[in-house]
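# take a look and give me a structure for this.
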Amino acid sequence: MSKLGNLGARLHRGEVSYDFIGHRKLWYGISILITITAIVGLAVRGLNMGIDFQGGAVFTTAKGTSVSVSEAEHAAEEAAGHEAVVQKLGDGSLRIQIAGMDTKESDKVKKALAEDFEVDSEAIAADLVGPSWGDQIAAKAWQGLAIFMVLVVIYLAIAFEWRMAIAALVALIHDITITVGIYALVGFEVTPGTVIGLLTILGYSLYDTVVVFDSLKEQTKDLTKQTRFTYSEVANRSINGTLVRSINTTVVALLPVAGLLFIGGGFLGAGTLNDISLSLFVGLAAGAYSSIFIATPLVADLKEREPQLRALKKRVLAKRAQSSGDEEFTRSHDGDAHGAEPEDAAAVVGPRAQPASRSRGRGRPSGKRR
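Here you go, the predicted model:
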């Protein structure tokens, strides 16, 4: 854990980093593949809409019934002639959903279930939902989603800029598409709880994105006045600086949702928790992914199309090339200073002039010559 903490601190200080922006084509490819899979699953399998959206009846037995789920499902399908969805609740009662049923049919099915379960008909509660009610819920959900998207784009365009607003909108559509596609592939029932979960994850999805955008906005002030970093490099530093924070907040948010999904819905049999917990779990994970791998790289792509930032990139690369050439020149001259022969030395022809020996004249006796 201490090593992870040290790594997080080094990431925040910029001592180490991973090139998220440089590998953006890989992230785009992965996201496109996942999105296409979700769309294909949605088109082929479709959504398992609950009776709140398509109308029908819900029958609830008394607590502690001795009838199994398979027996109740078989009895309900024989009595109604339609497919039935049976869930065992935490108190031991059964929740039987049958779509496309009116009042008269529900009364007949209720009596037939009471006979099969060997209980009084009053011990089984019946609730009817008309299809018009489901249409109203769906219309309100789409209306709320559209209003939310418009407000998000307006806010981000004012607080940051329109390119960041577009990138955040693309990330949101990415998260919703993946979540809905997972619902289609898994076959979980879509209920009003699912809609609540979808609308809830939009805020969580934007949280990490806005944190990275805020850091990027602070670090790119007066960016064109320097020649050390390009916009993409600053964007990459912003991702690395907020990476540990994004991971920590996502993990903390996913833990209780995972408890609802796997323990509450799986082990305890509280099937109604699956409606909201699956959308929250998938949406939170997709939101954390999109804020790092989709939103910020897309902003970098859009920003570096601007003329002034393209000119900045050219200046930065030119300066680095010049610095690299100066370093090569310095290293070559350092080699000469340490005894390396210059290239022109081989072209010298003829004997070299030898320096006068300091010992010349030593050892001779002093005085006049004879």
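
# please count neighbours and contacts with C-alpha atoms only from this point.
Will do.

# correct me if wrong: Met101 contacts Gln54.
No. Contact criterion Cα atoms under 8 Å: Met101 and Gln54 do not qualify, at 9.8 Å.

# show me which residues of the helix or strand where Glu327 lies are buried.
Using DSSP states H and E, Glu327 falls within helix 307-337. Neighbour-count burial for helix 307-337, counted by 16 or more other Cα atoms under 10 Å, picks out 309, 312-313, 315-316.

# also stretch 171-186?
171-172, 174-185.

# quick revisit: ok, Met101 and Gln54, which is more surrounded?
Using other Cα atoms under 10 Å as the criterion, Met101 and Gln54 rank with Met101 on top: 21 against 17.

# any chance of CSV for the buried residues of helix 307-337, columns distance to Thr60?
Formatted as CSV, these follow (distance: Cα to Cα, whole Å):
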residue, distance to Thr60
Leu309, 64
Leu312, 68
Lys313, 67
Arg315, 72
Val316, 70
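
# for burial, what's the neighbour tally of Val170?
Neighbour tally, Val170, other Cα under 10 Å: 15.

# does it really touch Ala295, like I thought?
Yes. With contact defined as Cα under 8 Å, Val170 counts as touching Ala295 (7.4 Å).

# which residues do these two both contact?
Listed as contacting both Val170 and Ala295 by Cα atoms under 8 Å, 6 or more residues apart in numbering is no residue at all.

# which residues touch Thr65?
For Thr65, the contacting residues are 92-94, by Cα under 8 Å, 6+ apart.

# at 10 Å instead, please
The contact partners of Thr65, by Cα atoms under 10 Å, 6 or more residues apart in numbering, come to 88, 91-94, 117, 119.

# how about it, secondary structure?
Thr65 falls in the coil class when you classify it by DSSP: H, G, I helix; E, B strand; the rest coil.

# alongside the first, I'd like the structure of this one:
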Amino acid sequence: MAETKKANVFTRLYVGNGAFDIVGKRKRWYVLFGLILLICIASIVFRGFNLGIDFTGGTRVQLPATSASGTISVEAAKATFEKAIGEEPTAAQTVGSGASATIQIRSETLNADQVLALKNALNDDLKPNGGTQAISDSAVSASWGGEITGKALIALLVFFVAVAIFLALYFELSMAIAALVAVVHDVLITAGIYSLVGFEVSPATVIGLLTILGFSLYDTVVVFDKVRENTRGLLGLTRRTYGEAANLAVNQTLMRSINTSLIALLPVLGLLAIGVGLLGVGTLKDLALVQLTGIAIGALSSIFIATPVAVDLKMRDARYKAQAARVQARRDNLARKAGGEAVSGGDIVESTDDESLQAELRKEKAMAAAAGVPARHGKAGDARRRPTGKKHR
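You can find the predicted model right below:
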């Protein structure tokens, strides 16, 4: 029984016949994602971010991770740094693997004498391959990270304005606002996760954050395009409300959204595996990590946030309120005729199966006549007949 139920769920997911009432239960999604968003915003405000050296400024020292006696550990490098400078480094990590692996040590800005003393101490204590010449240092200014952040914010603002104008012209204003709400939701939650977990924020993180905006918007546009198709001429119909038509659109594109997200996540996971497993932490890891988080959040927002918000905005229109009232009146009338039982949107769709099949047959006959191919014949009830297994003589 459980297997049959499970199979039915996946079948409905694949067929997309409106089996999942996502839009109808939108208030619970608002509460759920609202709580997550509140936690993320609180973390951003009170906890802040773990900013990398490109944003805070400082000195980066790099040395080979191998010596004549074997591999040099990060702990040994940190201990040598503390002995030479008198304080712990900001961070130390191994980058890369094998013979090309290096250890990067980051700290607050060091003067020339401190850098020279540190290099000599690292060479004397750890004896890395290549000696002192293989130990390099670089000073990073905090202004560079600030410039990257400023340009990213400008790009984000331009993106929002361009998206709002495009969607308002291509779809309508309510959908443009809903899409922007979903995109802002994605950015804040992704940033909040970085703040909560303590992932280091680097310029690659900022770049990755901008790239996920396009993916989130793409998924939302696909759903909205189906919503527009399902709601065309809806004001003159009484079969379903705007919310039900939008929910059907979400169901019809749900499998596509899931497949698209999974396909997009696979190369990102590969990038993350290469960045961490083979090359060590670094730019690839920062880029893949933010994309992995953003794509997952963007897929959820296009389903549970964008379309429900668009429906709420659309239902503020008096015309769609009146159409919803006519739909409910028709259902009440059908319920009275059926003996007082409640009639839902799904029941109305089922009650018109014969009409839909007849229309389908008429369309098929017309197409067959144009192509010169014999068309099928039959009554509406024939479509639901099942073979009995008995032989007829």
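
# and the counterpart of Val201 of the second structure in the first structure, how far is that from Thr179 of the first structure?
With TM-score structural alignment defining the correspondence, Val201 of the second structure maps onto Val190 in the first structure. Using Cα to Cα, to the nearest Å, Val190 of the first structure is found at 12 Å from Thr179 of the first structure.

# between these two, what contacts are shared?
Joint contacts of Val190 of the first structure and Thr179 (Cα under 10 Å, 6+ apart) are Ser279.

# what's Ile189 of the second structure aligned with over in the first structure?
Checking TM-score structural alignment: Ile189 of the second structure goes with Ile178.

# shouldn't that match be in contact with Val282?
Yes. Applying Cα atoms under 10 Å, one finds Ile178 of the first structure in contact with Val282, separated by 7.9 Å.

# residues touching Ala75 of the first structure, list them.
Listed by Cα under 10 Å, 6+ apart, the contact set of Ala75 of the first structure reads 69, 81, 84, 109, 112-113, 115-117.

# about what we covered before: and the helix holding Glu327 of the first structure, what does it pack against?
If contacts are counted by 3 or more Cα pairs under 10 Å, 6 or more residues apart in numbering; DSSP states H and E, helix 307-337 of the first structure sits against helix 231-258.

# residue range for the helix it packs on in the second structure?
Under TM-score structural alignment, the match for helix 231-258 of the first structure is residues 242-269.

# before we move on, what about stretch 337-350 of the first structure?
Using TM-score structural alignment, stretch 337-350 of the first structure pairs with nothing in the second structure.

# so which strand or helix has Leu128 of the first structure?
Going by DSSP H and E, Leu128 of the first structure is part of strand 125-129.

# hang on, the earlier thing: quick one: classify the match of Ile189 of the second structure as helix, strand or coil.
Relying on three-state DSSP, one would call Ile178 of the first structure helix.

# for Ala288 of the first structure, see how far away it is.
When Ile178 of the first structure is compared with Ala288 of the first structure (using Cα to Cα), they lie 13 Å apart.

# what about the strands in the second structure?
50-51, 58-64, 66-67, 70-71, 91-95, 102-107, 136-140, 200-201 (DSSP state E).

# dump those strands to TSV, plus distance to Ile36 of the second structure.
Below are these laid out as TSV (distance: least, Cα to Cα, whole Å):
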stretch	distance to Ile36 of the second structure
strand 50-51	20
strand 58-64	34
strand 66-67	44
strand 70-71	43
strand 91-95	30
strand 102-107	33
strand 136-140	35
strand 200-201	21
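
# closest one to Val9 of the second structure among those strands?
Closest of the strands of the second structure to Val9 of the second structure is strand 200-201, at 40.3 Å (criterion: Cα to Cα).

# average distance between the closest one and the first structure?
Overlaying the first structure shows strand 200-201 of the second structure at a mean distance of 1.1 Å from the equivalent residues (mean Cα distance after the TM-score superposition for the first structure).

# by contact count, what packs against that strand?
Using 3+ Cα pairs under 10 Å, 6+ apart: strand 200-201 of the second structure touches strand 50-51, helix 53-56, helix 173-197, helix 283-301.

# work out the gap between the second one and the centre of the chain.
In this case it means helix 53-56 of the second structure. Going by Cα atoms, centre = their mean, to the nearest Å, the spacing between the C-alpha centre of helix 53-56 of the second structure and its chain's C-alpha centre is 27 Å.

# distance from it to the first structure after superposition?
Averaged out, helix 53-56 of the second structure is 1.2 Å away (mean Cα distance after the TM-score superposition for the first structure).

# residues in the first structure aligned with that helix?
Under TM-score structural alignment, the match for helix 53-56 of the second structure is residues 51-54.

# returning to that earlier point: mind listing what the match of Ile189 of the second structure touches?
Per Cα under 10 Å, 6+ apart, neighbours of Ile178 of the first structure: 31, 34-39, 42, 172, 184, 279, 282-283, 286.

# repeat that for Ala112 of the first structure.
Contacts of Ala112 of the first structure by Cα under 10 Å, 6+ apart are 75-76, 78-80, 106, 118, 121.

# residues contacting the residue nearest the centre of the first structure?
The centre of the first structure sits closest to Tyr289, judged by Cα atoms, centre = their mean, with a distance of 1.6 Å. The neighbourhood of Tyr289 of the first structure, defined by Cα under 10 Å, 6+ apart, consists of 27, 31, 171, 175, 205, 208-209, 246-247, 250, 283, 295.

# aligned to it, what sits in the second structure?
By TM-score structural alignment, Tyr289 of the first structure lines up with Leu300.

# check what contacts stretch 324-337 of the second structure and list those residues.
235-244, 315, 318-323, 338, 340-345, 347-348.
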